[in-house]
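> Turn this into a model:
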Amino acid sequence: MSNSSYLVVGLGNPGPTYEFTRHNVGFWAVADLADRHGSSFSLSSRQRAEVAGVTLHGPAPVKLILAKPTTFMNDSGAAVKAVASFHKIPADHVIVIHDELDLDAGRLRVKVGGGDNGHNGLKSIRAHLGTGDFFRVRVGIGRPPGRQQAADYVLSKLKPAQLDELRVDAAVAADAVESLVQDGLTVTQNRFNG
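Alright, predicted model coming up:
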């Protein structure tokens, strides 16, 4: 990948009610990226997101715009479009980190394009960007147990042990983003896709 700017969007829902739920793993991953590079988020009502900027220093420096939408999950695309437009970042330089029911907990997949798998955040982003050809870092959360509805499962509060495990997964997702922008998709898939 070239040494330009990328928009890294962590999906989640704003506010304390949703903070410790599986659906917010994307928020944790971008927060991890900001922390490890000494940056912090600022609220931008115009961009409909909390935004931070970091530079990865390597053979070729790469600038990352990190975003946590302040819209709810179902309207994430409005924030993604606003931030991408503001920073002039094309869809093929957008990386979305999100929870994935179709992957077991502890697994991660990086890909470009593909369907929405019923994920309303992805559906909204596709609609607002006019394409599905953006990068996805899919963090596995597994399927709900028994007959629990998917919506209840992704929005239920996590127990401390589950929270710790998902925080580790969020950190791995942050590692995958760094790998993606510095080493490219194929190397990253070989390294992280489990």
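> use CA for all of it now, contacts and neighbours both
Will do.
> Surely Ser42 touches Val51?
Yes. At 5.4 Å, Ser42 and Val51 qualify as touching, with contact defined as Cα atoms under 8 Å.
> the more surrounded of those two?
Neighbours were counted for Ser42 and for Val51 using other Cα atoms under 10 Å; Val51 has more, 23 against 13.
> what's the burial count for His119?
Look at His119: counted by other Cα under 10 Å, it has 15 neighbours.
> Let me see the contact set for it.
For His119, no residue meets the contact criterion (Cα atoms under 8 Å, 6 or more residues apart in numbering).
> Now do the nearest residue to Val112 once chain neighbours are set aside against Ala161, distance only.
Once flanking residues are discounted, Val112 sits nearest to Phe135: 4.3 Å by Cα to Cα, 6 or more residues apart in numbering. Counting by Cα to Cα, to the nearest Å, the gap from Phe135 to Ala161 is 29 Å.
> now do Arg138
From Arg138 across to Ala161, the span is 21 Å (Cα to Cα).
> Looking at those two, which one has more neighbours?
Each of Arg138 and Ala161 has its neighbours counted (other Cα under 10 Å); Arg138 has more, 23 against 9.
> Proceed likewise with the subsequent sequence, for comparison:
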Amino acid sequence: MHLIVGLGNIGKEYQGTRHNIGFETLDYLSDKKGITITKKEQSGVTGVYREAGQKIMLAKPTTYMNNSGQCVAGLMNFYDIPLENLLVIYDDIDLATGDVRIRQHGSAGTHNGMRSIISHLGNPEFSRIRIGIGRPRPGSELVHYVLGRFPKSEFPAIENAIMEAAKGVDIFVKDGIDLAMNRINVRKKIEKTAEKKTEEIQEKQE
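The predicted structure is shown next:
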């Protein structure tokens, strides 16, 4: 079994906030796969689908962000899921809004949800998809920023990021983390290079 975890906070007041991009990605995935994420277990809600001979569980912790590890560790232990089959999706202020990066391991950075998961598992060696939400303006409080909502101007970038992250999940499940990194991360680099060249051409024409 593969366990795909999206991080966020439960409750209507948190819907659509930057910190809930992991939840939104799982909502997109569950709709795409034709399932619901409603089964209550291990301090979270889950939904399962099968694809390419694999059983995949989507999970949202219901403990609030800072205690996400309680749910993840509980599911991993209960279903005896190997660490290499865990993939966590979350927001990252160190990436520009809409950027998507897949990593095989790493630190928690400033993300409290990831800190909780690493603490409960006792090991940072698991895969993750980071979705960029950008940084707050200098002087702004981080907590207010991550719990704020995206402006309409950023909706297209976020919608595209969610779709890219979902593609990353599919590749991870079918072909493994290395291919997921190669395809998603390289695609983003190519897109950035193309955008830069377009901007340079436009500047020269002006």
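> follow-up on the earlier one: now check structure 2 for the residue matching the residue nearest to Val112 of structure 1.
Correspondence of Phe135 of structure 1 to structure 2, assessed by TM-score structural alignment: Ser127.
> and what of Gln182 of structure 1?
Going residue by residue (TM-score structural alignment), Gln182 of structure 1 aligns to Lys174.
> wait, its match sits on Arg50?
No. If you go by Cα under 8 Å, Lys174 of structure 2 and Arg50 don't touch, sitting 11.2 Å apart.
> okay, those two: which has more neighbours?
Taking neighbours as other Cα under 10 Å, Lys174 of structure 2 and Arg50 compare with Lys174 leading, 15 against 11.
> Secondary structure class of the more buried one, three-state.
Under DSSP: H, G, I helix; E, B strand; the rest coil, Lys174 of structure 2 falls in the helix class.
> Would you mind measuring from it to His105 of structure 2?
Lys174 of structure 2 sits 19 Å away from His105 of structure 2, going by Cα to Cα.
> next one: Gly53 of structure 2
Distance, Gly53 of structure 2 to His105 of structure 2, using Cα to Cα: 26 Å.
> Just give me the match in structure 1 for Gln104 of structure 2.
Using TM-score structural alignment, Gln104 of structure 2 sits opposite Val112 in structure 1.
> count of residues packed around that match?
Neighbours of Val112 of structure 1 (other Cα under 10 Å): 15.
> Isn't it up against Thr131?
No. Contact criterion Cα under 8 Å: Val112 of structure 1 and Thr131 do not qualify, at 11.3 Å.
> all strands for structure 1, in order.
Secondary structure of structure 1 (DSSP state E): strands at 5-10, 42-44, 49-56, 62-69, 94-100, 108-112, 135-140.
> Include distance to Tyr18 of structure 1 when you put these into TSV, please.
Putting these into TSV (distance: least, Cα to Cα, whole Å) gives the following:
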stretch	distance to Tyr18 of structure 1
strand 5-10	14
strand 42-44	18
strand 49-56	16
strand 62-69	13
strand 94-100	14
strand 108-112	22
strand 135-140	17
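> Figure out which of those is closest to Leu155 of structure 1.
Among the strands of structure 1, strand 94-100 comes nearest to Leu155 of structure 1, with 11.2 Å by Cα to Cα.
> residue range for the closest one in structure 2?
Taking TM-score structural alignment as the measure, structure 2 aligns residues 86-92 with strand 94-100 of structure 1.
> Leu155 of structure 1 -> structure 2?
So, by TM-score structural alignment, Leu155 of structure 1 is matched to Leu147.
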